[in-house]
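S.K.: sequence first, then the predicted structure:
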Amino acid sequence: MAFVVTEACIKCKYTDCVEVCPVDCFREGPNMLVIDPDECIDCTLCVAECPVEAIVDEEEIPAEQQGFIELNARLSQQWPPLTQRKDPLPDADQWAGVPDKTKLLEE
């Protein structure tokens, strides 16, 4: 079991979660982060740090977000690790809470 970054991260890319991860399991894409499920140790530290509540336990992910389990696994093999906090995307606050952002994902 691992944690999964869901749709809420798209176009925001807050990186508060990266700072607290003890195993560096986050990967950075153009407009969101993902978690490498092979690296995640289920410590839960990142969950509370995400200001848009984008990180969800794989076992508790809502039905409409199930595709993000595969997406995190796939993209974590393509995107580079992110080990230090960075500024969010410039318009992150405008995108926070906006639904239906999956089509805006940049792979």
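M.R.: Thanks, I have it. Remember, it's a predicted structure, so these values are computed and weren't measured experimentally. Residues are numbered from 1 along each chain as shown.
S.K.: from now on I want contacts and neighbour counts done on CA atoms only, so please keep to that.
M.R.: OK.
S.K.: could I get the contacting residues of the nearest residue to residue 42 once chain neighbours are set aside?
M.R.: Nearest residue to residue 42, sequence neighbours excluded (Cα to Cα, 6 or more residues apart in numbering): residue 2, at 5.6 Å. Under the criterion of Cα atoms under 8 Å, 6 or more residues apart in numbering, the contact partners of residue 2 comprise 37, 40-42, 57-58.
S.K.: please spell out the PyMOL selection for the buried subset of those residues.
M.R.: For anyone working in PyMOL, the buried entries among those, judged by 16 or more other Cα atoms under 10 Å, can be selected with:
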select buried, resi 37+40+57+58
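S.K.: next, give me the two most distant ones among the contacts of residue 2.
M.R.: In these, two members sit farther apart than any others by Cα to Cα. They are 41 and 58, at 12.3 Å.
S.K.: okay, now the one to match up with it:
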Amino acid sequence: MAYVVTEACIKCKYTDCVDVCPVDCFHEGPNFLAIDPDECIDCTLCVAECPVEAIYAEDDVPADQLHFIEINDRLAKVWPVIAAKKAPLPDHEDWAEVTGKTQYLEE
């Protein structure tokens, strides 16, 4: 079972999770991170590091976020790996608690 980045990451892109990942399974897009389900080893380290609680075990993804399982899989195949922590997006604080952000995902 892989872990999945969900909507809360959009327009924030905190990368605390990337720093603890032992297998570099995170991929970086313009305003979102994706986890490669084929590379994820289910270690759970990333979950506690996400300040906006955007990462879930695949079996625990909320029902309204299930489409992010496919989104992570698809985007991880085309986005580059990110293996080191970076600063979040400049306006991350404005977006950290916003819901309903799927339309803002930049692919």
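M.R.: Nice, I can see it. No experiment lies behind these values; they were computed from the predicted model shown.
S.K.: that older thread, and the gap between the residue nearest to residue 42 of structure 1 and residue 103 of structure 1?
M.R.: Using Cα to Cα, to the nearest Å, we find residue 2 of structure 1 at a distance of 24 Å from residue 103 of structure 1.
S.K.: you'd agree residue 32 of structure 1 is up against residue 4?
M.R.: No: look at residue 32 of structure 1 against residue 4 with Cα atoms under 8 Å: they stay out of range, at 12.0 Å.
S.K.: ok so, going back, quick one: which of the contacts of residue 2 of structure 1 is nearest residue 97 of structure 1?
M.R.: Of these, the one sitting nearest to residue 97 of structure 1 (Cα to Cα) turns out to be residue 57, at 19.1 Å.
S.K.: ok, and the closest non-adjacent residue to the closest one?
M.R.: Once chain neighbours are set aside, the closest to residue 57 of structure 1 by Cα to Cα, 6+ apart is residue 3, at 4.4 Å.
S.K.: return the residues in contact with the residue of structure 2 most remote from its centre.
M.R.: Relative to the C-alpha centroid of structure 2, counting by Cα atoms, centre = their mean, residue 94 is the outermost residue, at 17.9 Å. Shown here is residue 94 of structure 2, which makes no contacts under the criterion Cα under 8 Å, 6+ apart.
S.K.: residue in structure 1 paired with it?
M.R.: With the correspondence set by TM-score structural alignment, residue 94 of structure 2 lines up against residue 94 in structure 1.
S.K.: relative to residue 36 of structure 2, how far out is residue 58 of structure 2?
M.R.: Residue 58 of structure 2 is 12 Å from residue 36 of structure 2, where distance means Cα to Cα.
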